[in-house]
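J.: got a predicted structure here, sequence first:
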Amino acid sequence: PDRAELPHIGDTGPYRGYLGTVHEGSVRTPMMLRWPGKVEPGRVTNDIVAIHDFMPTFAAIVGEELPDDRSYDGVNQLPFLTGEAPESARDALLFFHDSTLMAMKWKQFKLYLKRESPDPEDGRYADLWAPEAFNVVIDPKETNNIAGDGYLWLLSPLLSEVLPFMYSLEEHGLIQPGADERTEGTVTIPFFKQSLVDASLDELKKQAIKKKLFELSGGLIGEDPSAKPD
């Protein structure tokens, strides 16, 4: 919708959606940064930076370590902001409604597993008969669903992003803003059989255990999980 159709929410320019949805017109937000002597003036990038990257980035700026008693969704973007790293430390972002995974932005692609109602006052989320995929760089209004053109391979990077997130929920739980106690967190992934998700999580746990054993034993037990095969 544009401003004429929904005057109370403003104009989202070339992007689909409105505030409160997981479309680009809601979540794609311009960011301007001025840091003389640190950030190159006039630099423009379309790389992904998320709001939850701010805390680890600010911690890095002031030279402080984050507490190690919890898991963090954000990543340190200081090298990217200063130009030390050529690319963002993240190439994907997950979008949820409560515990349901709605969509994923990965590089120039957006993959949807659910769809919002076209009525912003409705608040319902419709099931899709199949995932939808869009190249939001060349199709910012998301009018050309490319999922049927061989792009369902995007489900692979989606799993690569959401499974570690689910593992962190099992290990650490959720800590709500201002709270000290952890609460249990769950994730629902449309289109994926729970047995497949559970099997993938089990494999992830095995890898984490191997890595921990390797670290605790000083490399005496097991193999380095980060080592690349010859």
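T.: Okay, I see it.

J.: make it CA atoms for all contacts and neighbour counts henceforth
T.: Fine.

J.: now the end-to-end length of stretch 42-50.
T.: End-to-end distance of stretch 42-50 (C-alpha to C-alpha, to the nearest Å): 21 Å.

J.: got it, and stretch 105-112?
T.: Using C-alpha to C-alpha, the end-to-end distance of stretch 105-112 comes out at 9 Å.

J.: contacting residues around it?
T.: 47-48, 91-94, 102-104, 131-137, 154, 157-158 (C-alpha atoms under 8 Å, 6 or more residues apart in numbering).

J.: ok, for the residue positioned nearest the centre of the chain, nearest residue in space, not its chain neighbours?
T.: Most central in the chain under C-alpha atoms, centre = their mean is L93, positioned 1.9 Å from the mean C-alpha point. When the adjacent residues along the chain are set aside, L93 lies closest to K105, with 5.2 Å between them (C-alpha to C-alpha, 6 or more residues apart in numbering).

J.: below is an additional structure, to be compared with the one above:
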Amino acid sequence: GGLTEEMNKPWRGTRNTTFEGGVRVPCVMRWPGKIEPGTENDGMMHVVDLLPTFLTLAGGQHPVQSPLDGIDMIRMIFDQAKSPRNEIIFEVSGSVRLPTIRQGDFKLMGEMLYNIKEDPTESTDISAKHPELVKQLQAKLAKAGKERPPLGEVNTLMDPPLPYVYGQQENANAPQWVKEAVEKVRATQPKEWAEGETPWPQAPQGATIIYEGDGR
């Protein structure tokens, strides 16, 4: 998604959010002689689905002992079949973004529930009408969060480990000048939605975040 909601219309939200304006992306494919020009499919697809799809196209074998996260989308792409994917987990608890999951037409963000098919701009929270679905999806997010490696305690990514910002506990106050610079930019942007609360990053234990230039 774009950096401002003005760039993302009609979708709500911006980059670094899990509103549709931050996560909805068209997938455009071109393969002369294989994919008919002008064909469309509105089925759900995630970037992790590309690897198993390419693996099938290349004639490879899908691993059994370490299954891939993605789903083979060959039939959806070439035969206009219905997407085999019905769910996408965007964020789990412990992130700077709201825990978010989409299941079918429904999308849960924290405690907010939207029907993306009927309300693609996410303007009406219907969580009060579907309390059991909210609990079900929250439980699924909690389970997925427990399956995540305990980053920060176990060095599974790099050696020697490098500092990174990760998880809700690592969020705290950034320098005041950075906040003021960001708010100055935000003040120039059209306000399409009510302001929310986004935590500022805090360095993990033993590390330091250095803000330079425009705060990036």
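T.: Looks like it arrived, so ask away. Please read these numbers as outputs of a predicted model, since none were measured by experiment.

J.: before we move on, back to that, any idea how far the aligned residue in structure 2 for the residue nearest to L93 of structure 1 lies from H46 of structure 2?
T.: Structural alignment (TM-score structural alignment) places K105 of structure 1 against R102 in structure 2. Counting by C-alpha to C-alpha, the gap between R102 of structure 2 and H46 of structure 2 amounts to 11 Å.

J.: the two: who's more crowded?
T.: Neighbour count, other C-alpha atoms under 10 Å: between R102 of structure 2 and H46, R102 has more, with 20 against 17.

J.: about what we covered before: overlap in contacts, R102 and H46 of structure 2.
T.: What both R102 of structure 2 and H46 touch, as defined by C-alpha under 8 Å, 6+ apart, is the set I88.

J.: so for the longest strand along structure 1, what gets flagged as buried?
T.: In structure 1, with assignment by DSSP state E, the single longest strand is strand 125-135. Neighbour counts over strand 125-135 of structure 1 (16 or more other C-alpha atoms under 10 Å) mark 131-135 as buried.

J.: same question for stretch 61-75 of structure 2.
T.: Across stretch 61-75 of structure 2, burial judged by 16+ other C-alpha under 10 Å covers 70-74.

J.: show me what the longest helix along structure 1 is packed up against.
T.: Using DSSP state H, we find that the single longest helix of structure 1 is helix 194-216. For helix 194-216 of structure 1, the elements it packs on are helix 155-172, judged by 3 or more C-alpha pairs under 8 Å, 6 or more residues apart in numbering; DSSP states H and E.

J.: what's the angle from the helix it packs on to strand 125-135?
T.: With axes from the mean of the first three to the mean of the last three C-alpha atoms, to 10 degrees defining the directions, helix 155-172 of structure 1 sits at 120 degrees from strand 125-135.

J.: which secondary structure elements does helix 155-172 of structure 1 contact?
T.: Judged by 3+ C-alpha pairs under 8 Å, 6+ apart, helix 155-172 of structure 1 is in contact with strand 92-97, strand 100-106, helix 194-216.

J.: could you look over the ones you listed and pick the most buried one?
T.: Burial of those is given as mean neighbour count (mean count of other C-alpha atoms under 10 Å); strand 100-106 ranks first at a mean of 21.

J.: what's around the residue mapped onto W31 of structure 2 from structure 1, how many residues?
T.: Under the alignment (TM-score structural alignment), W31 of structure 2 pairs with W35 of structure 1. Residues lying near W35 of structure 1 (other C-alpha under 10 Å) number 10.

J.: ok, W35 of structure 1 to I61 of structure 1 distance?
T.: Separation of W35 of structure 1 from I61 of structure 1 (C-alpha to C-alpha): 12 Å.
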